[in-house]
Every structure is written in C-alpha cells, then in structure tokens.
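Colleague: This is the structure alone, sequence omitted:
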C-alpha cells in the first residue's frame, strides 16, 4: 500500500473521534418522517446529499483549500473559505455541528500531524477569528504530508458518506450488511462527485439544496432525537 494513503485512511476511519458519529445533518428528519425506511430510500437521500451538500459546499471547499495551500496564497484566503462555509449553512445545528467537528479534528490532527499552517488555523479558531471545518483540516493535513489533492478529495467524500451511512444504520435502523453494501454502491457516486468538483469554481461554493436545508432546520424541532443535527 502507498504509504501516503495511510494518514487518509486514519482520518476516514469511523473510529476517528471527530464527533461526526453524533450528527445526521438532517437525515434523521427524513427517518422520522419515514421518507427513509430502507437501504434504497437511504441511497436516494445520501445521493442527493452528495450531489448538493458535498459537491457544492464541503467537497469544493476542500479542493479550493488544497489549491490555496499549494500556491502559498496565505491564511486570509483560507479563512474566507472557512467563513463562507459557516455563513452559507442556514441551519443552526448543521452550522454548529460542522464547526465542532472541524475544531475537534484540528486539535487531534495537531497532535498527530502537526504543521505550522494547521497550528495557525487552530489559533484563529481558538481566538474566534475562524470557525473550523473538517474540509479545511483535511486540506491542511494533505498539504503537510504532500498528498495529491484528488486523492484527498476522494478520501474526504468517502469519509463523509461513510459517516452518514453508519449513522443511518443506527437511526433507521438497517443491518450492518446493508450499510456496507450501500457504501460499495456509493463508490461510483463519490468518483463522479470528485470529477464534478474538480471543474467548479469558488463562485459555485454554497449552491446547496433547499430541501436538505429545510430538513436540517426542522431537525431542531423533532421531539425525540438520536443525533445532534
């Protein structure tokens, strides 16, 4: 195995304690309303999440951050991506969930893959001058370890999809076998999403689905919840 992939595998591991296991990012709304009831309906929902939220928000931000770091354009542009991610997330729980996951990942990765740029980003987060997002943390780690940005992007998308599927396995609930089958079926969608992201520009950042945003907002009012968002 290519040694450069090992850090990516660690960040993608469902046991990596980023806090992502506590968030459904609106999917729990669909589960309670019985829009998601089985593997096929979950596949439809996650495909929509990938095509919109991941392509035009998190995934694109990860790619743009990698390119900013590669060109040494400075922290100000990275903080602008960080700010755009935060303010374009209309649902409070999703906005705060991404912030908490990002800050937690930044702290962990400073212990595991310490770098000057990641340390600077964490400093801005701690001093309320940045928000924190896992997409940027992935980019900082990748740049520090000199990884190919397309591999990083594929890993980030896979990690996000894997986390959502594992959370849905608990929430629907589904069997672990169905969850793993769905993860295999989503690999082509992840590859397609990566290729789409590589063609987008900064002006496309934040063009997400109103339906997903509304589900994320409505999650705040669910009477019983397994997840924080």
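Modeller: Done, it's in. Since this is a predicted model, take the numbers as computed values, not measurements.

Colleague: use CA for all of it now, contacts and neighbours both
Modeller: Fine.

Colleague: in this protein, what residue sits furthest out from the centroid?
Modeller: residue 223 (26.0 Å; C-alpha atoms, centre = their mean).

Colleague: residues touching the nearest residue to residue 62 once chain neighbours are set aside, list them.
Modeller: In space, and not counting its chain neighbours, residue 62 is closest to residue 135: 4.6 Å by C-alpha to C-alpha, 6 or more residues apart in numbering. Residues counted as contacts of residue 135 (C-alpha atoms under 8 Å, 6 or more residues apart in numbering) are 58-59, 61-62, 102, 156.

Colleague: Repeat that for residue 189.
Modeller: Counting by C-alpha under 8 Å, 6+ apart, residue 189 has contacts 47, 50.

Colleague: repeat that for 10 Å
Modeller: Counting by C-alpha atoms under 10 Å, 6 or more residues apart in numbering, residue 189 touches 46-47, 50-51, 157-158, 195.

Colleague: List just the nearest of the residues you listed to residue 13.
Modeller: The nearest member of these to residue 13, counting by C-alpha to C-alpha, is residue 158 at 10.1 Å.

Colleague: Name the residue closest to the centre of the protein, please.
Modeller: residue 160 (4.8 Å).

Colleague: Spell out which helix or strand contains that residue, please.
Modeller: helix 149-171 (DSSP states H and E).

Colleague: Please name every helix or strand in contact with that helix.
Modeller: Using 3 or more C-alpha pairs under 10 Å, 6 or more residues apart in numbering; DSSP states H and E, the elements in contact with helix 149-171 are helix 5-12, helix 27-32, helix 39-49, helix 60-71, helix 134-144, helix 176-185, helix 187-197.

Colleague: Which among those helices is found nearest to residue 166?
Modeller: Judging those by C-alpha to C-alpha, what sits closest to residue 166 is helix 176-185, at 6.8 Å.

Colleague: hey, which of the helices and strands packed on helix 149-171 is tucked in deepest?
Modeller: Mean neighbour count (mean count of other C-alpha atoms under 10 Å) peaks for helix 134-144 among the helices and strands packed on helix 149-171, with a mean of 25.

Colleague: and the closest residue to residue 159 other than its chain neighbours, what does it touch?
Modeller: Closest residue to residue 159 apart from its sequence neighbours, by C-alpha to C-alpha, 6+ apart: residue 12 at 4.7 Å. Contact analysis of residue 12 by C-alpha under 10 Å, 6+ apart lists 6, 155-163.

Colleague: want to compare, so here's the second one:
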C-alpha cells in the first residue's frame, strides 16, 4: 500500500463521521462537568492529563503492542494484549464503551478489508474468546492496511482528542473556534504520549488517574446522562 493510501486509511478511521461510536462518549468529561470540576479554561489541561496519565499508558500502549503483534501475524499476542487492556479498566462503564466501540469497528473493518489476521481476530471477537477493546481492534485494522505503529498510535490519540473536544462542544464548555485551539495546543502532548507508548513494555500497560476513575464511577450512577461515558 502506498504512503498516500496509508494516510487516507488513517484519516478515514479517525474521522468523526466514522461509525465507531466515539460520538456517544465524553471520555469522562461529562462527569467532570456535572461535578463542576472543569471550566472552559480547564478543558485542555484535563485532556492533556488524561492523555499522559490514562489514555497514553493504557489504550495507546495496548495499541502499540497489539500493532507490533499484528504486523508479526501473532494473533495470540494480540489476544493477550486485548485481555490485559480489558482487565486494566477499573470501571464497568470504561470496559463497556471500549468493547462496544471495538465491536463496531471490527465488524466494519472485517467487511471492508480482506486480511487473514483481521478475519481471524474478528472471529475470536465474535465468539467472545477475546473482548475486542477499541484500541486493539484499531491496531489490527491499521496493521492490515500497512499503517506504521507510530502513525497508528498518533492517529488514534488524535481521534480521542477530537471526540473529547466534540463532547466539550455539546456540553457547552467550549465553542468551535476555541475547540480548534485546544486541538492545536494538544498536538505536542499527543506526540509525547505517542513516544511514551511506543517505548513502554506490555507489562507496564495501565494508567493511573484516580480522579478520572472516581468520575467514571459516579457517571455510571448519574440520574441524567448525555453520553455513554
């Protein structure tokens, strides 16, 4: 696959219009907003903290490890990464939304892309032999399209950021112009989280963001919710 085709693949699967289910998630932002713990000026710092201490050590690290395994046609290791990531998510809500999004992605990815390892992994997800967490599914889809590991990790982190900022818009914590400024300001953090994920061993998978976990637990029991997470 050419460099242009790889780029187009990254753009397609990170586009907000791609039916991955990301639009149903606030990635914890709704809970912070309900608790009045975040304001307009606090959206970017909160996003940066989540990237560096939660999403980067967790999802991005799993994506990098699963991508390397998929490139080497090691579906058993892909499954191990998937199971480890699922176990590292402390809250039911976080596990549920990751698997729900992952299943949507693997269903469509297996339909669009003819690749043996992708087909095998999709079958294991269908049979519930492995959870099918979104970052791991993303890794397999990108590997099947020849997208390099670094680009795969960075693309998925950007998709997370775009979804997070989209949630901020719907929660009226920002406007469209300010949202673009947040994404621009966060580019360096995405790069930092990407490089750290690439260097991290699978044994070190898992973030530490206690307040985010508390907010997720509260969100599970909220009387009114706009987002699934």
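Modeller: Everything's here; your move. Here the structure is a predicted model, which is why all the values come from computation and not from measurement.

Colleague: Need the TM-score from the superposition.
Modeller: Remark: TM-score between the superposed chains equals 0.94 [TM-score structural alignment, normalised by the length of structure 1]; 227 aligned residues with a C-alpha RMSD of 1.4 Å.

Colleague: sorry, back to before: can you list the contacts of residue 135 of structure 1 in a markdown table and add distance to residue 124 of structure 1?
Modeller: Shown next, in a markdown table, are these (distance: C-alpha to C-alpha, whole Å):
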| residue | distance to residue 124 of structure 1 |
| --- | --- |
| 58 | 20 |
| 59 | 22 |
| 61 | 18 |
| 62 | 18 |
| 102 | 13 |
| 156 | 23 |
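
Colleague: What is the corresponding segment of structure 1 for stretch 134-153 of structure 2?
Modeller: Under TM-score structural alignment, the match for stretch 134-153 of structure 2 in structure 1 covers residues 134-153.

Colleague: That stretch: how far from the chain's middle?
Modeller: Offset of stretch 134-153 of structure 1 from its chain centre (C-alpha atoms, centre = their mean, to the nearest Å): 13 Å.

Colleague: Start and end of that stretch, how far apart?
Modeller: 12 Å (C-alpha to C-alpha, to the nearest Å).

Colleague: ditto for stretch 33-49 of structure 2
Modeller: 16 Å.

Colleague: picking that back up, which of the contacts of residue 135 of structure 1 still touch in structure 2?
Modeller: Retained contacts for these in structure 2, judged by both residues aligned by TM-score structural alignment, their matches' C-alpha atoms under 8 Å, are 58-59, 61-62, 102, 156.

Colleague: Among the residues you listed, which one lies nearest to residue 81 of structure 1?
Modeller: For those, the closest approach to residue 81 of structure 1 (C-alpha to C-alpha) belongs to residue 61, at 6.6 Å.

Colleague: Relative to residue 214 of structure 1, how far out is the closest one?
Modeller: From residue 61 of structure 1 over to residue 214 of structure 1 the distance is 22 Å, taken as C-alpha to C-alpha.

Colleague: go on, residue 28 of structure 1?
Modeller: Distance, residue 28 of structure 1 to residue 214 of structure 1, by C-alpha to C-alpha: 12 Å.

Colleague: How about residue 47 of structure 1?
Modeller: Applying C-alpha to C-alpha to residue 47 of structure 1 and residue 214 of structure 1 gives a distance of 17 Å.

Colleague: How about residue 146 of structure 1?
Modeller: Between residue 146 of structure 1 and residue 214 of structure 1 the distance is 38 Å, computed by C-alpha to C-alpha.

Colleague: Could you dump the helices and strands packed on helix 149-171 of structure 1 into JSON lines with distance to residue 89 of structure 1 added?
Modeller: Converted to JSON lines, these look like this (distance: least, C-alpha to C-alpha, whole Å):
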{"stretch": "helix 5-12", "distance to residue 89 of structure 1": "23"}
{"stretch": "helix 27-32", "distance to residue 89 of structure 1": "15"}
{"stretch": "helix 39-49", "distance to residue 89 of structure 1": "14"}
{"stretch": "helix 60-71", "distance to residue 89 of structure 1": "13"}
{"stretch": "helix 134-144", "distance to residue 89 of structure 1": "14"}
{"stretch": "helix 176-185", "distance to residue 89 of structure 1": "26"}
{"stretch": "helix 187-197", "distance to residue 89 of structure 1": "19"}
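
Colleague: closest to residue 91 of structure 1 out of those?
Modeller: That would be helix 27-32 among these, by C-alpha to C-alpha, at 12.9 Å.

Colleague: Which neighbouring elements make contact with the closest one?
Modeller: Where contact means 3+ C-alpha pairs under 10 Å, 6+ apart, helix 27-32 of structure 1 is packed against helix 39-49, helix 149-171, helix 210-218.

Colleague: How many residues are close by the corresponding residue of structure 2 for residue 163 of structure 1?
Modeller: When structure 2 is aligned by TM-score structural alignment, residue 163 of structure 1 is paired with residue 163. Counted by other C-alpha atoms under 10 Å, the residues lying close to residue 163 of structure 2 total 22.

Colleague: quick one: contacts for residue 163 of structure 2?
Modeller: 14-16, 21-27, 157, 169.

Colleague: Could you do residue 152 of structure 2 as well?
Modeller: Here residue 152 of structure 2 is in contact with 6, 9-10, 14, 60, 63-64, 67, 135, 138-143, 146, 158, 194 (criterion: C-alpha under 10 Å, 6+ apart).
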